[in-house]
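1. fold the following and give me the result.
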Amino acid sequence: MFSVQRIYDYTPQADSTGVFLDRLYPRGVHKELMAQVVWLKDLTPSAELRRWYHADSGNRYAEFAARYRAELLDPVHQAALAELWRLSQARPHTVLLTAVKQPEHSHIAVLLDYLHENGEHGSVQNQN
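-> Model (predicted):
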C-alpha cells in the first residue's frame, strides 16, 4: 500500500518505509530524519522538465504529466521504479514523501497513477 505525505509531517514507523521523491533537499528537514528515509532522486522528473513545469504550473500540468510519464520509461527511471517496488515488498506500507505543497498537482500524482497502472494493487491514501 502506498500513501503520500509531506516530509515535514513525517514520523518514521516500524511497519512502513518512507521514500523521499524530490530532486532537491527539503529546506528545514534535519539530517537525522533524512537518514531514516530512502531518497530516490532518480525517480523524479528531470531538472529540465521540472523547470519547464514551474515556469507556468497553472497551465502546464497535463503536458507535464505526459512528459514525466515518458521519462518514467527510460532506463534510469525504470531502475528507480524497480527499487521502489522492491522497497514496497519489504514492508506492508510505503509512504511516498515530498516537500511540494500540492502533491495532487505534482509528479507524485503522476507517479501514483503510473504505479497503479503497472502493477500496484494496494490502495493509495493521501495523508496531509
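2. okay, CA-based contacts and neighbour counts for the rest of this
-> Noted.
3. which residue lies nearest the spatial centre of the protein?
-> residue 21 (3.8 Å; C-alpha atoms, centre = their mean).
4. that one reaches residue 103, doesn't it?
-> No - at 10.9 Å, residue 21 and residue 103 do not qualify as touching, with contact defined as C-alpha atoms under 8 Å.
5. just to revisit the earlier point, so how far is residue 46 from the residue nearest to the centre of the chain?
-> 12 Å (C-alpha to C-alpha, to the nearest Å).
6. residue 93 too?
-> Residue 93 sits 27 Å away from residue 46, going by C-alpha to C-alpha.
7. more crowded one of the two?
-> residue 93 (20 against 16; other C-alpha atoms under 10 Å).
8. which residues touch that one?
-> 1-3, 15-17 (C-alpha atoms under 8 Å, 6 or more residues apart in numbering).
9. does residue 3 sit in a helix, a strand or a coil?
-> strand (DSSP: H, G, I helix; E, B strand; the rest coil).
10. this one as well, want them side by side:
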Amino acid sequence: MIQCKRAYEAAQPGDGYRVLVDRLWPRNRRKELLPLHAWLAEVAPSTALRQAFKSKEMDFAAFRQAYRNELAAHPEYWWPLLEKAERGVLTLIYAARDEQRNNAKVLAEWLEEALERRGDQSSPTCYAGERLG
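-> Coordinates of the predicted model:
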C-alpha cells in the first residue's frame, strides 16, 4: 500500500516505511522531529521542473507528464520503493501545500502502475507483432 503524507503531519504507527521524496528539506522542519527511514532526493522532480511548476510556468498536467518522463528515464531511483510497497505500507513524505497536486501524488500513481505491471505474469514481448484491438 502506498500513501502520501505532508512532512508537517505527525507520524503514525501505520505509516510503515516513511521516505521523504522532495529534493529540498521541508522548511521549518527540524531533522530530528521528522521521523524517516530514508530521504530520496534523487526520486524528486529535477530542480528545473520543480521551479517551473512552482513559478506557474507549467500547469499540473504538464508538470505531471514531465515528471513521469523523468521517472521513466531513471528507474534506478524509484525501483527500490516497489519492494517496500509490496511488503507493507510505504508512506511518501512531501512538503507541498497542495495535498492533491504534488510530486508525491504523481510518484505514488507511478509506483502503483509499476506494481500492477509487475503483477502481470505475461511479458510484453509475448505480444510483439500482434495487433491489439
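11. please work out the TM-score for the two chains.
-> The TM-score (TM-score structural alignment, normalised by the length of the first structure) is 0.78; 117 aligned residues with a C-alpha RMSD of 2.2 Å.
12. what is the nearest of the contacts of residue 93 of the first structure to residue 56 of the first structure?
-> residue 3 (27.2 Å; C-alpha to C-alpha).
13. these two touch, right, that closest one and residue 115?
-> No - using C-alpha under 8 Å, residue 3 of the first structure makes no contact with residue 115, being 11.9 Å away.
14. before we move on, the earlier item: from residue 81 of the first structure, how far out is the residue nearest to the centre of the first structure?
-> 11 Å.
15. any common contacting residues for the two?
-> residue 43.
16. and residue 86 of the first structure? What does it align with in the second structure?
-> In the second structure, the residue matched to residue 86 of the first structure (TM-score structural alignment) is residue 83.
17. over to that match. Which of the three states is it?
-> Classified using three-state DSSP, residue 83 of the second structure is helix.
18. just residue 29 of the second structure next, same as before
-> Applying three-state DSSP: residue 29 of the second structure is coil.
19. that one: neighbour count?
-> Count around residue 29 of the second structure with other C-alpha under 10 Å applied: 12.
20. that one and residue 8 touch, don't they?
-> Yes - assessed by C-alpha under 8 Å, residue 29 of the second structure is found in contact with residue 8 at 7.4 Å.
21. check contacts around residue 70 of the first structure.
-> No contacts exist for residue 70 of the first structure under C-alpha under 8 Å, 6+ apart.
22. map it across to the second structure for me.
-> That one, residue 70 of the first structure, aligns with residue 69 by TM-score structural alignment.
23. helix or strand for residue 117 of the second structure, which one?
-> Assignment of secondary structure by DSSP states H and E places residue 117 of the second structure within helix 103-119.
24. which elements pack onto that helix?
-> strand 2-6, helix 60-73, helix 75-87, strand 90-94 (3 or more C-alpha pairs under 8 Å, 6 or more residues apart in numbering; DSSP states H and E).
25. now the residue located most distally from the centre of the first structure: how far from residue 86 of the first structure?
-> No residue in the first structure sits farther from the centre than residue 59, which is 21.5 Å out by C-alpha atoms, centre = their mean. Residue 59 of the first structure is 35 Å from residue 86 of the first structure, where distance means C-alpha to C-alpha.
26. now a ChimeraX select for only the buried ones of the contacts of residue 93 of the first structure.
-> In ChimeraX, this line selects whichever of the contacts of residue 93 of the first structure come out buried by 16 or more other C-alpha atoms under 10 Å:
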select :1,2,3,16,17
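27. so which of the contacts of residue 93 of the first structure is the closest to residue 74 of the first structure?
-> For these, the nearest to residue 74 of the first structure is residue 2 (22.7 Å; C-alpha to C-alpha).
28. I'd assumed residue 127 was in contact with that closest one.
-> No - at 10.5 Å, residue 2 of the first structure does not count as touching residue 127 under the criterion of C-alpha under 8 Å.
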